[in-house]
Structures are given as structure tokens and as C-alpha cells.
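*Asks:* build me a model from this:
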Amino acid sequence: MNAVKAGIEYVLVLSVLGATGYFLYTKAVPLLTPPCSTSVEYSIGSIDPRYGLSTSTLVSYLKEAEAPWNKAAGKTVATYMETGSLKVNLVYSEQQAATSLGKNIDADQKVYVAAKASLESLRRAFEQQKNAYEAAVASFNAASEAYSAEVAKWNARGGAPKEIFQQLENQKRSLEARQASLARDAADINSLVTKINQGVTALNAAAKKINAKVSTYNSAVGDDFDQGDYVSDAQGKRINVFEFTKAADLKRVLEHELGHAIGLGHVENPASIMYSYNVGSGLALTEEDVAELKAVCKIKS
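*Replies:* Here you go, the predicted model:
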């Protein structure tokens, strides 16, 4: 009876997602009219359908983004109007495509990790069954050798007495039953090996696809890129948002760009809305944000 050998071997090295760096805001464009002399009236320009965001949802986000500025100013410095001259656009950029791909990679990796854990569980089951099988085979072989030696002894004497002969017959039937059981165990183990090897093949194929996506992602995302900008030129005034990961991220970008539309420049506190990089969280204004607003709008404390 042959021992079972499992050909299980896989080596997977997933690429590490490249750091996206920080999201860079563009600088404010100097205004031709005195800041805060009139309320900035904005409206919705265009929303790329790939964002899956409705006009009403974007308007609600913008109202959340304008609220801190209006409260700090003690008056309305930014407000939504259907005919507002400042157009807010969601532009589906290469960076957003990379962000979406990054989310897809995260989902794929979770599935991969779960599949790998399941495969490792099967491998542990295989090791347990293989060890038990090998121990059973060793025990069977020892019993078989003892039986053969006993048969040879009595054959050398010209035959065994009836009682001994019956005992040997019983041992033979027991050994045959054990052999049949071992054959079934071997079939079960070989079936498990086939299942494991199929899982390894599928897992390696999944890893290959993930690594290809990671390579695309790393190539698409640079160290710094514009997450949004405010533009005022001959074509009009507009806020363009190029990338965001979630609603809270989008609201913060909108609040920053509305600040530029009001006339504010960048401040030095990394936690501030008007810091040049989007590294903070939430919509609350910092002391530096409020100081910049009051200085630009000439609001007395």
C-alpha cells in the first residue's frame, strides 16, 4: 500500500500599495472685487455620472461646507442659488479612477485573505489526516508482518491446530478490513489534496490579478495631485473637484474651495480647512481659518 504524497506549493508576494501622498489644493486666485462684499452664489455645473452622486446630494454637501464660513463671518458669505455664477463641478479624473481602483483592490484583497485562510484550514486538515493515516499504515504493516510470521511458523510445522488456524483466519479477515479502510482513507486524502491544489491554483490566479491592479494603481497615483481647485478666469468662476474617497472627504474639499471663492488664502496649520494639503478631518474651522476669514473680510473681533 503506497503512502499519499501531496504536491502543495505556492509562493505569493503581493505588491504593497504605493503611498498616494497628500492631496494638494491649488492656491487661491486673486479676486477683482473686494472679498466678502457680496455673498458668493454657487450652483451645480456638471457631475460626472461615474461618481454616482445626485445633484441634490451635492447641494446638501455644499450647504454643510458653507455653514462654518457663514457662521464664523456672522453673515452669509456663500450660498446656493440655482442660477449662481460660481459653478461646482465633479470631474472624474485619473486620480479618481485610481482611487476607485484602490477600493476595488481592497475588496479583492479581503476576498483573497479569506480564501487563503480557508485554504490554510484545508491544509491543516490534510496534515492531520495524513499523520493519522501514516500512523494507521505503520500499525497495519506491523500487524501484517506479525500475522505473516505466525503463518510461516505454522506452515513450517506442517500446519496449525484447528483452534490456531481459526485465530489466524480471524486475523486475516481483520487485516483485510483494515486494509479496505486504509484504502478509503487514502482516497479521501487524495481527494482533499486535489481540492487543496485547485484552491492553490485559484488563489495564485487571484493574486496575479490583484498584483496587476496594484501595478496599474501605483502607476496612476503620484506623490501629489490636485484634489480640487478654484478657478476665476475669462470663462467664469468654478470649483472643480477631481478626487475624493468618501462623503466626508468631499465636504472638506468643497469647504476649502469655497474658502478660496470667498477670497481666503492658505494658512499654516495642518489641521485647518485652508491648509494647502488635505490632511485634517471634519468641517470645523481652526483659529487660523477664522483669523484668515476675518482678516480678508475685514471683520472686527
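
*Asks:* going forward, measure contacts between C-alpha atoms and count neighbours the same way
*Replies:* Will do.

*Asks:* mind jotting down where the strands sit in this protein?
*Replies:* Along the chain, the segments classed as strands by DSSP state E run 23-25, 40-47, 78-80, 86-90, 225-233, 236-241.

*Asks:* buried residues in the fifth one, which are they?
*Replies:* By neighbour count with 16 or more other C-alpha atoms under 10 Å, strand 225-233 contains the buried residues F225, D226, Q227, G228, D229, Y230, V231, S232.

*Asks:* and that strand with strand 86-90, angle?
*Replies:* Counting by axes from the mean of the first three to the mean of the last three C-alpha atoms, to 10 degrees, strand 225-233 lies at 150 degrees to strand 86-90.

*Asks:* how distant is strand 225-233 from the center of its chain?
*Replies:* On the basis of C-alpha atoms, centre = their mean, to the nearest Å, strand 225-233 sits 29 Å off its chain's mean C-alpha point.

*Asks:* try the second one
*Replies:* Per C-alpha atoms, centre = their mean, the displacement of strand 40-47 from the mean C-alpha position of its chain is 33 Å.

*Asks:* to compare with the earlier structure, here is another sequence to fold:
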Amino acid sequence: MSSECSEPITWRIGTIDSRFNIKETELKNIMRNIENLWSDAVEKNLLQYSDSGEVAINLIYSEEQKFTDNEQKLSEQINEMRKKYYSMRVDYQQESVRFREKLNQYNTTFTEYANKVNEYNLRLSRLTNNGIVSRDDDENLKNLKKEMEFLEKKLDPLEEELTAEEQNLNRLSEELNDYADEVNEYVFQYRNRYSQSRTFFQGFYTNVGNQKKVNIYQFENLDKLKLVLAHEFGHVLGLSHNENPVSIMNYNMRLQNEERLKLSDQDIQSIQNKCGLSQTSR
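*Replies:* Okay, here's the model as predicted:
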């Protein structure tokens, strides 16, 4: 095995900007995963933590990270607004159902009332034309009038309830439309600000005056941080970029499965070559 891999390269935690909201223990856990990732490829410890490690990891809050944080905040705000909008829409739909039920009830009662009025007027006209009103006719007419009056009394509160439901439905409709406009305005702002592609230099490995640093400037979440650290520590180990789009050492890193990070065949071949170990000799 090459002397380059005879001893592990030690690393330490330098500075962590508090705006990243990440603890040293979290960063150490991530680095333990990265140590295993590279070391397993050669079955030898390549990276190791030390309080006085030769490579300092610095999380430096940059304009790129500010841009990312603002994007995430606006995205989260839009998601919360959409949840509220969907809840408001459910309320509106439920109110629409109640209004239709009240309207159907009112229309049914009104139709029944109108039929009674027509029947009463027809009977009264017929009896008036005949000029003779029997006791039964008079009693039937009085009963019909009572039914009319009963239905008429039912109509008044139904009409008041229907009016209140309609007003409430109109209010909810206006609120829903206004809020939809507000959500759309935020979505427009988001697309206007963040839909344009930007190239972020998420991290760099530097070795100037034998001062070795891995500076991280931007990441969206801990999985993204693990990916960029794995890439930069590939450089620490002496590896260059490769053209495989799924490689950790690809300059773009867009096709990596961040949640299940693993080395590509090219990554493994590169680190084995660096350490003087070929796959066939293992």
C-alpha cells in the first residue's frame, strides 16, 4: 500500500457560525459516516478525528447560505399558507353544502305553501261563485287556511337562516379569493427570486502554507452537508474530480442519493489507486 495511506489524515472542528444551527456532535456524527465511507473502500482507516487535527472544518455563513435560508423560509411560508388555504376551502365547501340544504328546505316549504295558497284561492272562488257554503266546506276552508298560516310561519325563520347562510357563504368566498390572491403573490415572488439557476460553491479544500482547511459555505440540510463534506474530504485524500455523474467526486454532485450516500466504482477505483491497492488484488 502506498505510504500516502499509511497513516490516517486527522481532522478537527474549526469554526461553526451559529446561524447554521448545527451542533459539534452532529458534525462529528456526519464525519464518522464519511470516515467509514472512504475507509471501507481500502479497508484501512484514512480519516480520523483529533482535537489538534491537521485539517480544520469551518462552517462559514455566506451570502449563498443566506440565499438558501431565505428560499427555505419563503418555501415553508408558502406551504403553510397553502395548508391554510385548503382548510379555508374545506370550510367554504362545507358552508356551501349547508346553504344548499337550507335552500332546498326553504324551496320545499315555499312550494308547499304556494300550493296551499292556490288550493285555498280555488276553493274560495268556487264557493263564492256557487253562493252556497256548507258547514263541511267552511270547515275545510278554515283548516286549509290554518295550514297556510302554519307554513307561512315556518317560512319566516327559514328565510332568515337562509339569508344568514348566504351572507356567511359570500364572506367565506371573498376571504378565500383574497387569500388565494395572497398565496399566488407569494408564489410569484418565490419563482421570480429563486427559479433562476445559480451556481453555489458549497465548499473548498485549501492547503496554503501547510494550513489545511475544509470551508463549507452553503448547504440546505444535513444530508447535503454530508455530501459536500464527503466530496471535499475526497480532495483532502488527494482525489480529483471524475466524470461519473453519480460519483461523490463528480464536480456537480447533483445525481447523488444524499440519504444513502455511497461511492461509485470510479470513486472506489480512485481511492484504491491513490493508496496503491487495486480491486483485483483485494
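
*Asks:* need the winner for burial among the strands of structure 1.
*Replies:* strand 86-90 (a mean of 22; mean count of other C-alpha atoms under 10 Å).

*Asks:* who's in contact with it?
*Replies:* Here strand 86-90 of structure 1 makes contact (C-alpha atoms under 8 Å, 6 or more residues apart in numbering) with 40-48, 51, 236-242.

*Asks:* cutoff 7 Å now
*Replies:* Residues outside strand 86-90 of structure 1 that contact it (C-alpha atoms under 7 Å, 6 or more residues apart in numbering): 41-48, 237-242.

*Asks:* could you dump the strands of structure 1 into a markdown table with distance to I105 of structure 1 added?
*Replies:* Shown next, in a markdown table, are those (distance: least, C-alpha to C-alpha, whole Å):
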| stretch | distance to I105 of structure 1 |
| --- | --- |
| strand 23-25 | 20 |
| strand 40-47 | 25 |
| strand 78-80 | 37 |
| strand 86-90 | 23 |
| strand 225-233 | 21 |
| strand 236-241 | 23 |
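
*Asks:* of all the ones you listed, which lies closest to L175 of structure 1?
*Replies:* strand 23-25 (73.7 Å; C-alpha to C-alpha).

*Asks:* where does that closest one end up in structure 2?
*Replies:* With TM-score structural alignment applied, strand 23-25 of structure 1 matches no range in structure 2.

*Asks:* what about that strand, distance to the chain center?
*Replies:* 23 Å.

*Asks:* now stretch 146-161 of structure 2
*Replies:* Relative to its chain's centre, stretch 146-161 of structure 2 lies at 50 Å (C-alpha atoms, centre = their mean).

*Asks:* against structure 1, where does it fall?
*Replies:* Using TM-score structural alignment, stretch 146-161 of structure 2 pairs with 173-188 in structure 1.

*Asks:* quick one: the matching stretch to structure 2 mean distance?
*Replies:* After superposition onto structure 2, stretch 173-188 of structure 1 sits on average 1.9 Å from its aligned residues (mean C-alpha distance after the TM-score superposition for structure 1).

*Asks:* return the set of buried residues in that stretch.
*Replies:* Within stretch 173-188 of structure 1, the residues that count as buried by 16+ other C-alpha under 10 Å are L175, Q179, L182, D185, A186.
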